[in-house]
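Visitor: With the sequence up front, the predicted model follows.
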Amino acid sequence: MTMDQQFVTVEGRAIPIEGERNLLEIIRKAGIELPTFCYHSELSVYGACRLCLVEVAGRGVQGACSTPPEPGLDIKVNTPQLREIRKIAVELLLANHDLSCPSCFKSVDCKLMDVARRVGVTSVRFKPVQEKAPLDFSSPSIIRDPNKCVLCGDCVRMCSEIQGIGAIGFAHRGHQTAVLPAFGKGLGEGECVGCGQCANVCPTGALVPRSEMDEVLAALADPTKTVVAQVAPAVRVGLGECFASPAGDPIMGRMVAALKRLGFDAVYDTTFAADLTVIEEGQEFLTRAAAGEKLPQFTSCCPGWVQFAEQSFPELLKNLSSCRSPQQMFGSLVKEMLPEKQGIARKDLIVVSIMPCTAKKFEARRPEFAVDGSPDVDFVLTTQELARMIDGAGLRFNALEPESLDMPFGFGTGAGVIFGASGGVTEAVLRFAAEKITGKPLASVDFAAVRGDSGLREATLEVGGKTLRLAIVHGLANARAVAEQVVAGTSEYDLIEVMACPGGCIGG
């Protein structure tokens, strides 16, 4: 603490101002968790929910999220007036909310339920003024339930600001205000790329991943079907979080055991196909460069990015790698090899992907990834869906004895594992390309220059006397900016990795 340090008083305690952008951040630093619906630090301030209201001496009631800190402010956060305002605000939300909570996908982590409990709502004094609206099932990735929307705007800002798409927005006025795709169409009929980031920030069940659990359970119960699973690298992190496993706890073996208990005949690792992608994409990059073909080459692993490019930058499709994603490469490989090896028909082999990403659900349904109407990947489960299946089966996940992945598709290298993080695909391709260019094994496999968490990273590397200019992008708004540079001819990149989700697949 220094003599010239500036302070804000929060409930009688002096809290130093240390670069916080608003009073909400100051108050949270003071150890007080004000309820919010519409505040996310990575999004613009909206101030719609009115739950973070505070009393500022001499200024009255103000929104903590939209008020910058000033030295000398005296703030109260829990007065009778503020408690009543918050309670009324939540009751008004609940009055028009579909209260089918026990069957809601978000029931285990619904922010509305949590806030209602915290502000002391035990009954609702207001009558609904809206009629029940139909659910939107048009997207293979996301279900939209307008009856559970609280108009917080989180999904609108995420889609517009982080993803740069704007597939959904506010429409109408007054009590008829709603969050809708353009022209009242379904999510699957507009510009939505199925990335699922809207569902990720939605505090209620208004936007949720489209579940395929029932279809998978039916396949597992069918004695005529052989059901195998492929597990993406990022899932081994996310599933541990679902069961409160310690950070860094290796849960892959327990996940395999859980899948076997659920009835899967074999469990494989998508890392196997990620390694194949490294080889194919790396060789394609070297071939393009040697032939003098137009660069940059964009990665093609992310289905959200591929869909975005098809919709917004069709002139760049020739720059995308011709490789399938690891999910689809794996599905094609398994559907080609296992039926012959096991003496079964292709239609009786069911491939289930366990993925962190809702866009994979859309990708699996693309017609080019099917043979005579039989898809290479039959169903896609998100990490949360798998967690629900494990929980529903009564399995105590953290007590399971680890089991091994099945061969030959249960083997993978570290290059495939890092696909789940932004920069991982680039680093894996660099490892392959560097050895091909130099003809020598790498002394170190680490390319730290491509690592990091910023939305756009650039790196220039010297490999075997050749200069490689790289860009690593996550978030489709950043991808749009880079794609516009390429179209304008102002980009000098050789290889560009794009992931739709912030942070890569681990943020799916």
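Guide: The structure has been received and is ready for your questions.

Visitor: use CA for all of it now, contacts and neighbours both
Guide: Fine.

Visitor: Need the residues that contact stretch 501-508.
Guide: Judged by Cα atoms under 8 Å, 6 or more residues apart in numbering, the contacts made with stretch 501-508 from elsewhere in the structure are 195-197, 234-235, 237-238, 356-358, 419-422, 453, 455, 474-476, 499.

Visitor: this is the other structure I want to compare:
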Amino acid sequence: MSSLLSEKDLNDFISPGLACVKPAEPIEKGEKQEGDLEVGKESNDMGKVSISLQDCLACSGCITSSEEILLSQQSHTVFLEAWKNLARDTALVVSIPPQCRLSLAHYYDMSLESFDKSFLTLMKEKFGARYIVGTQIGRNITVNQTNKLLTERKSLSSSKKPALCAVCPGFVLYAEKTKPELVPYLLDVKSPQQITGALLKKAIPNIYHLTIMPCFDKKLEASRKDGEGEVDCVITPREFATMLQEQDLKLTDFLTSTDETVLKQSCSPPGWDISVHWASNEGSASGGYAYQYILHQKSLHPGSCISTITGKNSDLKEFRLMDVSNENVIASSSELYGFRNIQNMVRKLTSSGSASRNIKVLRKRATTSSNNGSSFGSAVDPSKTDFIEVMACPGGCINGGGLLNGEANSSRRRALAKSLELEYGKVIPKVSCSDHPRDDSTYKYKFSAIEKSQDVLTVGNTW
């Protein structure tokens, strides 16, 4: 495997299958004269096949793409080549979310402020970036459109419940390619990555949009037909660090004494508030979508209170909005990370999940805490909530496979991810998702189950 990816980094526990709908074909070595026939002389030479990320998205042979295809079409080398050949009238624009900023700051042993200043100066002076932005404006739109859609679905008895968050491309691909029965549960609101790209492309003509994301599967998300053109290239913090090494650049050399606010303002597009797009919001380090839904419902039900319930492992959490007068549940949502928990969820949402569970054992495992100190004493069951914030990586996006977590031991990796999550809550300024300019545009995916090919051998498939 490449130096950027290794087996221990694939922490969604799913490996590619052997089947592929685009096999190699024999090379024709030349025209034979009519009538000539050589029995048993078929060519064994196989032609080199060009497989695009679009091919991978449309193929059911693998859960995700192979690393070779990912890195050949969405990588730092692809970016460098495109950057060197940018037309004069094309501007480079860069976006980066808070998880990647924290990971890179930790890797370079810098404070977040020092990293931000160095990163902005590097991208502006070395690579000539015209604008460099955070992704919170895009996330605000994702959160608000998610809350609006969930509120509408809550009143419809015909809607599939629980609704499943679709900002994690690893989980979306898993659903589309292997669990078609989950597709109706998916919310079709686009992720902050894609909405940020759409906003930039709409506001600034002729740009090349590079984004730095915590997960390799974000490369596939940028290649979806329903998001084509919103992001030109996706690289991870690991690739960013590799790029600097290959270019013989030291990030610390670009640390400037310029005031951080002044620097961020100079790198922001017109109308982009730095106090918003460089910030984050309340909730998890994966976007806080579950908690933001409960906050939205709380604003619609004055006098209600939020109960937070921890599940049987650290990757399960449930939020319940309670009516104080009678302790009835008004609304509920949950955070569910990692494929071990996802597979348990799938069993409950599909026909294969009919096995009875020992409720007493589940209740004994669950611990309950509430914002107002009350205990409701019931087990976490995401399948019974209104909405699930699903992420493929254990620990969520703060533990993404593209982040710079060099710990070989899995427990140490999780410890570092937990440390970054705590720092995320402390050092990233928080804004209200409702405090942003109104955007009536629709940012939606078009999900569909991908049919499995009947023409390929699926021996060894790890689904």
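Guide: Structure's in. What do you need? Everything quoted here is computed from the prediction, not taken from an experiment.

Visitor: Quantify their similarity with the TM-score.
Guide: TM-score for the superposed pair, counting by TM-score structural alignment, normalised by the length of the second structure: 0.59. Supporting figures: 319 aligned residues with a Cα RMSD of 3.7 Å.

Visitor: sorry, back to before: looking at the contacts of stretch 501-508 of the first structure, which are in helices?
Guide: In helices, defined here by DSSP state H, the members of the contacts of stretch 501-508 of the first structure are Q197, V235, V237, G238, L476.

Visitor: Quick one: map the last one onto the second structure.
Guide: When the second structure is aligned by TM-score structural alignment, L476 of the first structure is paired with F339.

Visitor: what's around its match, how many residues?
Guide: By other Cα atoms under 10 Å, 22 other residues sit near F339 of the second structure.

Visitor: Report the separation between it and G396 of the second structure.
Guide: Per Cα to Cα, to the nearest Å, F339 of the second structure is found 11 Å from G396 of the second structure.

Visitor: One more: S314 of the second structure?
Guide: On the measure of Cα to Cα, S314 of the second structure and G396 of the second structure end up 11 Å apart.

Visitor: neighbour count winner among those two?
Guide: Neighbour comparison, S314 of the second structure and G396: the larger count goes to G396, with 23 against 12 (by other Cα under 10 Å).

Visitor: what does that one align to in the first structure?
Guide: The criterion is TM-score structural alignment: under it, G396 of the second structure has G504 as its aligned partner in the first structure.

Visitor: And Y131 of the second structure, by the same measure?
Guide: Counting by TM-score structural alignment, Y131 of the second structure lines up with A266 in the first structure.

Visitor: buried stuff in stretch 436-444 of the first structure?
Guide: For stretch 436-444 of the first structure, burial by neighbour count (16 or more other Cα atoms under 10 Å) applies to no residue.

Visitor: Mind listing residues that contact that stretch?
Guide: Counting by Cα under 8 Å, 6+ apart, residues outside stretch 436-444 of the first structure touching it are R431, A434, E435, V463, G464.

Visitor: Between which two of the ones in helices among the contacts of stretch 501-508 of the first structure is the distance greatest?
Guide: The most widely separated members of those, counting by Cα to Cα, are V237 and L476 (23.2 Å).

Visitor: OK, contacts around the nearest residue to V329 of the second structure once chain neighbours are set aside?
Guide: Across the structure, with Cα to Cα, 6 or more residues apart in numbering as the measure, the residue nearest V329 of the second structure apart from its sequence neighbours is M322 (4.7 Å). If you count contacts by Cα under 8 Å, 6+ apart, M322 of the second structure has them with S304, C305, I306, S307, N328, V329, I330, A331.

Visitor: mind listing the strands in the stretch 101-250 of the second structure by residue range?
Guide: For the stretch 101-250 of the second structure, the strands defined by DSSP state E, counting those that start in this stretch cover 131-133, 163-164, 207-212, 233-235.

Visitor: Make JSON lines from these and add mean neighbour count to it.
Guide: Below are the strands of the stretch 101-250 of the second structure laid out as JSON lines (neighbours: other Cα atoms under 10 Å):
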{"stretch": "strand 131-133", "mean neighbour count": "25"}
{"stretch": "strand 163-164", "mean neighbour count": "24"}
{"stretch": "strand 207-212", "mean neighbour count": "24"}
{"stretch": "strand 233-235", "mean neighbour count": "26"}
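
Visitor: Mind putting these into TSV with distance to S157 of the second structure?
Guide: Output for those, formatted as TSV (distance: least, Cα to Cα, whole Å):
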stretch	distance to S157 of the second structure
strand 131-133	40
strand 163-164	13
strand 207-212	39
strand 233-235	39
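
Visitor: returning to that earlier point: what about the contacts of stretch 436-444 of the first structure, which are in helices?
Guide: Using DSSP H, the contacts of stretch 436-444 of the first structure in helices are R431, A434, E435.

Visitor: which of these are buried?
Guide: Members of these classed as buried by 16+ other Cα under 10 Å are R431, A434.

Visitor: Check the alignment and tell me where R413 of the second structure lands in the first structure.
Guide: Under the pairing rule here (TM-score structural alignment), R413 of the second structure has no equivalent within the first structure.

Visitor: State the distance from the nearest residue in space to S370 of the second structure that is not next to it in sequence to R139 of the second structure.
Guide: The spatially closest residue to S370 of the second structure, leaving aside those adjacent along the chain, is S307, at 4.2 Å (Cα to Cα, 6+ apart). Taken as Cα to Cα, the spacing of S307 of the second structure relative to R139 of the second structure amounts to 24 Å.

Visitor: neighbour count winner among those two?
Guide: Neighbours around S307 of the second structure and R139, counted as other Cα under 10 Å, are more numerous at R139. The numbers are 26 against 22.

Visitor: Apart from its neighbours in sequence, what residue is nearest that one?
Guide: P192 (4.5 Å).

Visitor: Does that neighbour touch T142 like I think?
Guide: Yes - with contacts defined as Cα atoms under 8 Å, P192 of the second structure counts as touching T142 at a distance of 6.1 Å.
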